[in-house]
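A.B. asks: predicted model follows, preceded by the sequence.
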Amino acid sequence: MKKVLIAVVLLLGIAGNAQEKMEGRRNLRENPLTKEQRQELHLKKMTLDLDLSTAQQKEIRTVLNEQSNKREVTLANRKEKQAENAKKLTADERFAIKNQMLDDQIAMKARMKKILSNEQFKKWETMKENKTDRMHDRLAMHKKRKASKTNTNK
């Protein structure tokens, strides 16, 4: 009897904790940060990780602002094209988009190389690679979970 009571208490505690996490995620989706807030947090994180000087912070702030504005325009154009026609992109269109994205990444890397010292730049690249790796891992996990759901529904 005692073991059953302990098991019930543990299950209730775990269920309550899981519910709190879901509410926190839902709150983030319902009340997203503004563009300026996201940029400020990103800049502060970079300042902590890379030990940026105030001059570097000012330069990176402008880079982040330009990058954010460009991203907003790109997303707006993509949504407009999707609404316009729901067809898939041709190989040439995909190539042009990917080519432009890589050109932007090259330009960003060159700008950061001018702003940061050699040591800071190496650390920034490592941070970027780690972020990309985590993103790929999450995407693979999501695809795996989605595939298992479709297999169980059949």
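C.D. replies: Cool, got the structure.
A.B. asks: contacts and neighbour counts: CA atoms only from here.
C.D. replies: Noted.
A.B. asks: residue boundaries of the helices in the protein?
C.D. replies: 2-30, 35-50, 54-84, 91-115, 118-153 (DSSP state H).
A.B. asks: take a look at this one as well, against the first:
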Amino acid sequence: MKKILFLLAILSVGITQANNGKKDRTPEQIASIQSKKMTLVLDLDSKQQSQVEKLLLVEAKDRKSNKMKREDREKLTEEQRFTKSEAALEKKIAMKREMKSILNADQYAKWEKMMAKRSKGKKRGGKHRKGQDEKRGNRN
């Protein structure tokens, strides 16, 4: 019994530290990891990887500086929500244009599919929801 409690304690500490590690990443770390993942998936050359990393770094810094608490978001007026939504869409358009200038046609098509899949996952509730669909056999 003591061994089981000890193992549970170790697991819970490990899980807590792993979750905290994700939240404490700097924009530089986020951009580096994302660019490396994209390099693996899209087969980017070194020049493309550095350009993508710079672009992702700007995006990560912007995201971190604009992060709001849930309570603050709920206090926004309709006009403020509209302005934030419009600004977010402008940033997405700019990102898409930049990626199109960096990637070749095949890479760009693959990147768009990745983004569409990612967006679809967020709309359905993210990874948790996706896992539930797979358990039920509802694969897309």
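C.D. replies: Cool, the structure landed. From a predicted model like this one, the values you see are computed outputs, not experimental measurements.
A.B. asks: tm score of chain vs chain?
C.D. replies: Aligned and superposed, the two chains score 0.72 in TM-score terms (TM-score structural alignment, normalised by the length of the second structure); 120 aligned residues with a C-alpha RMSD of 2.8 Å.
A.B. asks: any chance of the helices of the first structure in a markdown table, with mean neighbour count too?
C.D. replies: Shown next, in a markdown table, are those (neighbours: other C-alpha atoms under 10 Å):
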| stretch | mean neighbour count |
| --- | --- |
| helix 2-30 | 11 |
| helix 35-50 | 14 |
| helix 54-84 | 13 |
| helix 91-115 | 13 |
| helix 118-153 | 12 |
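A.B. asks: contacting residues around Thr54 of the first structure?
C.D. replies: By C-alpha atoms under 8 Å, 6 or more residues apart in numbering, no residues touch Thr54 of the first structure.
A.B. asks: roughly how far apart are whichever residue in the second structure pairs up with Leu116 of the first structure and Asp133 of the second structure?
C.D. replies: When the second structure is aligned by TM-score structural alignment, Leu116 of the first structure is paired with Leu103. Between Leu103 of the second structure and Asp133 of the second structure the computed distance is 33 Å (C-alpha to C-alpha, to the nearest Å).
A.B. asks: these two - which one has more neighbours?
C.D. replies: Leu103 (20 against 14; other C-alpha atoms under 10 Å).
A.B. asks: can you tell me how far the closest residue in space to the match of Leu116 of the first structure that isn't next to it in sequence is from Gln107 of the second structure?
C.D. replies: In space, and not counting its chain neighbours, Leu103 of the second structure is closest to Gln48: 7.1 Å by C-alpha to C-alpha, 6 or more residues apart in numbering. Between Gln48 of the second structure and Gln107 of the second structure the computed distance is 11 Å (C-alpha to C-alpha).
A.B. asks: and if you look at Lys69 of the second structure?
C.D. replies: From Lys69 of the second structure to Gln107 of the second structure the distance is 35 Å (C-alpha to C-alpha).
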